[in-house]
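Enquirer: No sequence on hand, only this structure:
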């Protein structure tokens, strides 16, 4: 467990440009605190000790604002950035080197029993406010945009945005998923829209410029007195 916690701290250091040291992360990062407490609660839960894991989980939610069910299975190198409002359900499974941002929910879609929460593959990034719901599978190297609502299984190396979530791009297996370097798909869409608006403005301006000589000629003809 201590080796896994060390990988969680290292993940925070690698993925958060604001991180200064491992000690700072250990003392001040609520996301790391929530993950450490979950690792403890999960270890106790696996020994089938009743009540205590839920008490630890409840205290963790009170202190960090992050709710992770003790039975949720989480791989190494897990990082919750900013963290407030994150919810991870009982049957959720999270692979290695996954990053969640604030307000993310890995939840269910009803009162069904059994596997009712999502499974996330390795190297997945879930943007702020996104909801991944139901017993679906999110593949490896997937990026989910902010506020997306994902209700269906997502293939590997995909970028997902929108409500409901739709795959807008698929990368090759060699594609990099460095969240610091990768562009935001939502920002890309706004940038493309801005370019289209500028092009339309330029087109309108050019047409107005072409019409001015004829308008001036008509005005001159109209002002000319008849013989």
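Expert: Received, thanks. Note that the structure is a prediction, hence the values are computed from the model and not measured.
Enquirer: drop to CA atoms for contacts and neighbour counts, all remaining ones
Expert: Will do.
Enquirer: My guess is residue 38 contacts residue 64. True?
Expert: No. The criterion here is C-alpha atoms under 8 Å, and residue 38 misses it with residue 64 at 11.6 Å.
Enquirer: take a look at this one as well, against the first:
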């Protein structure tokens, strides 16, 4: 968790110190609690895992099902209202802003939640629903409702989201001038 805290400090310009991140970042606290709940879930202590996750939700405002698989150095920034479902898979170096849902669309057995690749940015209040894949280096815009796969390096915006290739900053700046 120390490596995750250091990664958060590097990625968040508002972080003044590592101690501040360790003591005050609810996303880091929720992730720490999830590691315990997930271990309990893997040992088939489902009730204890669920109680642990429930307590974490009450304390942090972030709901991560104990069955969810979370990679390294997840940064949940201003995490209030984040929900990560049971069969969700989140890769490494992912940033999730407040109000995001990684949820399901159908009450079926098997994988029902999204798989999020590495180095993905998910904007505030985005809803990523169903057994879809958000591939590496993708970006999901704030408020997007994503119902289909998003290719590597693409950006998805809108309701429902329409994935588009990411444009470089230089091209965007030239287009605005």
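Expert: Happy to help now that I have it. Here the structure is a predicted model, which means the values were calculated and not measured.
Enquirer: Just give the TM-score of the two.
Expert: For this chain pair, the superposition-based TM-score is 0.93 by TM-score structural alignment, normalised by the length of the second structure; 174 aligned residues with a C-alpha RMSD of 1.8 Å.
Enquirer: ok so, going back, okay, residue 38 and residue 64 of the first structure: which has more neighbours?
Expert: residue 38 (25 against 19; other C-alpha atoms under 10 Å).
Enquirer: Please name the nearest non-neighbouring residue to that one.
Expert: Nearest non-adjacent residue to residue 38 of the first structure, counting by C-alpha to C-alpha, 6 or more residues apart in numbering: residue 70, 6.1 Å away.
Enquirer: Helix, strand or coil: sort out the counterpart of residue 21 of the second structure in the first structure for me.
Expert: Aligned counterpart of residue 21 of the second structure in the first structure: residue 25 (TM-score structural alignment). Taken by DSSP: H, G, I helix; E, B strand; the rest coil, the conformation at residue 25 of the first structure corresponds to helix.
Enquirer: tell me the contacts of residue 25 of the first structure?
Expert: 9, 12-13, 19, 32 (C-alpha atoms under 8 Å, 6 or more residues apart in numbering).
Enquirer: Mind giving me the PyMOL select for these, buried ones only?
Expert: To isolate the buried subset of the contacts of residue 25 of the first structure in PyMOL, counting by 16 or more other C-alpha atoms under 10 Å, use the following:
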select buried, resi 9+12+13+32
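Enquirer: about what we covered before: any idea what the residue nearest to residue 38 of the first structure aligns with in the second structure?
Expert: With TM-score structural alignment as the criterion, residue 70 of the first structure pairs with residue 66.
Enquirer: The most centrally placed residue in the second structure: what's it in contact with?
Expert: Against the mean C-alpha coordinate of the second structure, by C-alpha atoms, centre = their mean, the closest residue is residue 96 at 4.2 Å. Applying C-alpha under 8 Å, 6+ apart to residue 96 of the second structure gives the contacts 74-77, 79, 121-124.
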